[in-house]
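Chemist: Let me see the structure of the following:
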Amino acid sequence: MNDSQLLRYSRHILLDELGIEGQQKLLASHALIIGAGGLGSPVALYLASSGVARITVIDDDRIDETNLQRQIAHKLAGVGQLKAESIAQAIAAINPDIEVVCVTSRADAALLDQLMPTVDVVLDCSDNFSTRHLINQASVKHRKPLVSGAAIRFDGQVSVYDPRRSDSPCYACVFPQTEIFIEERCASMGVFAPLVGIIGSVQAAEALKLLCHVGQPLTGRLLMLDGRYMAWNELTIPKDQNCLVCGSGHSETSKRVTT
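Modeler: Okay, here's the model as predicted:
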């Protein structure tokens, strides 16, 4: 680190658990963020301000005026602009040393397979189950830790799925693709503005902990927030040994396909 970096990141360096070694790990890290909206905004800003050297952002959406109630990385002057490009500008305004790669197309299996091998951590800030399952499948396939968050109305949740650990569940262990979940959208259900900031900040914290090997991540635990009462609840989520993505169910499915 140069003198400027030592000064910028001095409050991290003062932490015994992180220190210079941990900060150097951040300065050598690459994070992939899928979604540049309510969750992606605080995630991107905190990772950038913390010194994560390279951030790739995937989002094909454009800023709408209704986004400004909660998507704090975007500005009124940017209405109509691609969110990925807007968030890159917000990052540059905080920390111009960060390399930002904007991908302004929808996250599909081919794109995720292309990008995942180069990253150290993945943050799911998307807003629909189909994309979340694609991200989870790519995370398991490429053995990349996944920090997943969701927020709607006054309710939020966050967890870490780490395929590098044999005991870690994946997203499909908790929300199987074979089950039907009601897709809830902010446009129809509403969302409390600070909620996405709270959940996105927790996602950023979990990603930084994973990159620095600090503390205990939320692997195998689902943290849920009821914003009405600011009450946190935690559920232990075991690995599903028959999971179609990370368990024996995947092996059996692959075997049937190849024979």
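Chemist: For the rest of this, base every contact and every neighbour count on C-alpha atoms.
Modeler: Will do.
Chemist: mind checking the SS state of the residue sitting nearest the centre point of the chain?
Modeler: With distances taken as C-alpha atoms, centre = their mean, the residue of the chain nearest its centroid is residue 123 (1.7 Å). Using DSSP: H, G, I helix; E, B strand; the rest coil, the structure places residue 123 in strand.
Chemist: To compare against the first, here's the next sequence to fold:
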Amino acid sequence: MGQLEANNQDFLEEFEVYWQRSDACYREAHVLFDEENNTIREIDLYLMSLDGVTYFVCEKSFNPDHYIQSVFKEETKNVTKRRCLFIPLREGTFIKPSQVHQKWTFKELKELVYSNITSEDRKKLVQLIQRNPKSNTRYDYVLFGLPINQEKNALFGMVIHYEEGMIKSKKTKVQLHPLIQTPVKIEVFPFAVTRHHKDFLLARTGADSSFVGKHAIVIGVGAIGSVVAMGLAKSGFGTITLIDHDRIDIENVYRHVLGADLLYNRDTPNELNRYKKVEALKIEIERKYPLTKVIAIDKKFNTVLEMETIDWDKADIIIVCMGSPNAEMAINRHFHQLSQSPPLIHAWVEPFGVGGHVLLTLNQEKQGCYQCLFRPLSDEDSIENLSGFAQAGQSFTKSLGGCGTYFTPYSFLDSEETANQVLRTIHRLSRKQIKGNPIFSWKGDPTLFLNEGFKLSDRFHMTEEQLMKNSTLYYDPNCPVCSNKETPH
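Modeler: Coordinates of the predicted model:
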């Protein structure tokens, strides 16, 4: 393959695979840098004291400490910083990796560089290698970008080793980089590349990489909100703000994304302190997805509003998972009063696995909101949530330990199913596949609910098709929040 020009493109597509399989390529570089920046430049390479030879390569502006500790479990004190040159080869370049038992020579490497870069890049390269860091007196590192097509490059690297050091200029006494004057003793070793860039990793899963630069706010990080927050990180959101004043409790762990290992911290000697939910969730998300920025605000929503620290209209999506109708009505009212507001999602579950709901509002229009759901259908009826699958007027709270231990029974299956519906709604919303402000409801198995002696609402008996068809019929033309009609005094 590659001997005939007709096969060259196929070979380029598989170049990195062939390069990694070369028996001379026993080094590995974990690369996290801006691949869209196709300019020749210096980047940083960090040597890690792991088995074999392992490098971490990133932009000079990137602080790698948190990432290296999170991903490679390597202490910063054991990491050595080196200079690396990124050299983008010009379009039309064609090379082949080493054959079995065949090693590259420095002459081949030098010819590759100078034959396949532009005259402008040659000038930049000379400027860069005229300054040689002391740390690179025996080794130099080069990362190459080999164009596959107009959209992507193959990445591969070379280590240059000159055991007796660089040659010194007789006139200026300045050390001369091997690409300017080659020492007698010099050899090169290839290294393979593993990408860590979020866009690349998301593309590998078929995910939507457009979330990388976006900001989501989650209000309430209990059983539903915690799963939503973790899912937003998996989706690639660049920034996630978490708002919740509550602490994680042992009673939460079997339906919360956090486990018992994040119940307590020992910041104070000889004292156990319970984590705030947002603090623990920030630790967990940034541990698993260290490229995600998490902002944890351990305050009530009203306090956050008073602080005026969040520019709400700069967020891309806001998700409310509080399970408290009065509090959510106030939140709904606040965002509908803004001149500009991002889309707002409310999510909640019903007891005993009977179902859950996701309400999308402020999706390009104001008509249809959380307040619309709470009204009587006639003068004789009381106010109820029109989306409910349970007949109105029933109480579902239980207690296992007396006063102060009341809870609404539902399992992690119900909260995670609802959270997944939230995430699917966000993905569909980003693709402009949802019009208006619909409510999406999922139905569970009502057996346990009925066995407890409870009654289902008429809405539960709708088919999935009917629920979808009627997803915007909850709109209240007289809603005091979204109808532009004043509430009578």
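Chemist: Residue in structure 2 paired with the residue nearest to the centre of structure 1?
Modeler: Residue 123 of structure 1 maps onto residue 319 in structure 2, with residues paired by TM-score structural alignment.
Chemist: got a list of what its match touches?
Modeler: Residue 319 of structure 2 makes contacts with 216-219, 225, 344-347, as judged by C-alpha atoms under 8 Å, 6 or more residues apart in numbering.
Chemist: all strands of the stretch 1-150 of structure 2, in order?
Modeler: For the stretch 1-150 of structure 2, applying DSSP state E, counting those that start in this stretch gives strands covering 27-32, 41-48, 54-58, 79-88, 139-147.
Chemist: hey, which of those is tucked in deepest?
Modeler: Counting by mean count of other C-alpha atoms under 10 Å, strand 54-58 has the highest mean neighbour count of those, with a mean of 23.
Chemist: whereabouts in structure 1 does that one align?
Modeler: Under TM-score structural alignment, there's no match for strand 54-58 of structure 2.
Chemist: just stretch 115-128 of structure 2 next, same as before
Modeler: The aligned range for stretch 115-128 of structure 2 is empty, by TM-score structural alignment.
Chemist: Please enumerate the helices of structure 1.
Modeler: Secondary structure of structure 1, counting by DSSP state H: helices at 3-8, 10-13, 19-26, 40-50, 83-94, 109-115, 129-142, 171-174, 186-189, 193-212, 248-258.
Chemist: Can you say which of the ones you listed is nearest to residue 153 of structure 1?
Modeler: Comparing the helices of structure 1 by their distance to residue 153 of structure 1 (C-alpha to C-alpha), the top pick is helix 186-189, with 6.3 Å.
Chemist: residues contacting residue 62 of structure 1?
Modeler: 79-83.
Chemist: That one matches what in structure 2?
Modeler: In structure 2, the residue matched to residue 62 of structure 1 (TM-score structural alignment) is residue 247.
Chemist: The nearest residue in space to that match that is not next to it in sequence: neighbouring residues, count only.
Modeler: Closest residue to residue 247 of structure 2 apart from its sequence neighbours, by C-alpha to C-alpha, 6 or more residues apart in numbering: residue 276 at 4.0 Å. Using other C-alpha atoms under 10 Å, residue 276 of structure 2 has 22 neighbouring residues.
Chemist: What residue in structure 1 is paired with residue 276 of structure 2?
Modeler: In structure 1, residue 276 of structure 2 lands on residue 82 (TM-score structural alignment).
Chemist: That match and residue 104 touch, don't they?
Modeler: Yes. Counting by C-alpha atoms under 8 Å, residue 82 of structure 1 touches residue 104, with 7.3 Å between them.
Chemist: Show me the common contact partners of the two, please.
Modeler: Joint contacts of residue 82 of structure 1 and residue 104 (C-alpha under 8 Å, 6+ apart) are 59-61.
Chemist: out of these, which is most surrounded?
Modeler: Among those, residue 59 has the most neighbours (other C-alpha under 10 Å), with 23 neighbours.
Chemist: can you tell me which residues contact it?
Modeler: 34-36, 82-84, 103-107 are the contacts of residue 59 of structure 1 under C-alpha under 8 Å, 6+ apart.
Chemist: cutoff 7 Å now
Modeler: 34-36, 83-84, 103-106 (C-alpha atoms under 7 Å, 6 or more residues apart in numbering).
Chemist: Just those: which are in strands?
Modeler: Among the contacts of residue 59 of structure 1, DSSP state E puts 34, 103 in strands.
Chemist: Now render the contacts of residue 59 of structure 1 as TSV, adding neighbour count.
Modeler: Supplementary listing: the contacts of residue 59 of structure 1 in TSV, determined by neighbours: other C-alpha atoms under 10 Å:
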residue	neighbour count
34	26
35	25
36	30
83	29
84	31
103	17
104	16
105	12
106	15
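Chemist: can you redo the contacts of residue 59 of structure 1 as CSV with distance to residue 229 of structure 1?
Modeler: Formatted as CSV, the contacts of residue 59 of structure 1 follow (distance: C-alpha to C-alpha, whole Å):
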residue, distance to residue 229 of structure 1
34, 29
35, 27
36, 27
83, 32
84, 33
103, 38
104, 37
105, 38
106, 36
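Chemist: Neighbours of the aligned partner of residue 433 of structure 2 in structure 1, how many?
Modeler: Mapped onto structure 1 by TM-score structural alignment, residue 433 of structure 2 lines up with residue 215. By other C-alpha under 10 Å, 11 other residues sit near residue 215 of structure 1.
Chemist: And residue 215 of structure 1, how far from residue 74 of structure 1?
Modeler: 32 Å (C-alpha to C-alpha, to the nearest Å).
Chemist: likewise residue 18 of structure 1?
Modeler: As judged by C-alpha to C-alpha, residue 18 of structure 1 and residue 74 of structure 1 stand 31 Å apart.
Chemist: Which position in structure 2 pairs with residue 170 of structure 1?
Modeler: The pairwise alignment with structure 2 assigns residue 170 of structure 1 to residue 369, based on TM-score structural alignment.
Chemist: And its match, how far from residue 115 of structure 2?
Modeler: From residue 369 of structure 2 to residue 115 of structure 2 the distance is 64 Å (C-alpha to C-alpha).
Chemist: Going by how many neighbours each has, rank these two and give me the top one.
Modeler: Each of residue 369 of structure 2 and residue 115 has its neighbours counted (other C-alpha under 10 Å); residue 369 has more, 30 against 14.
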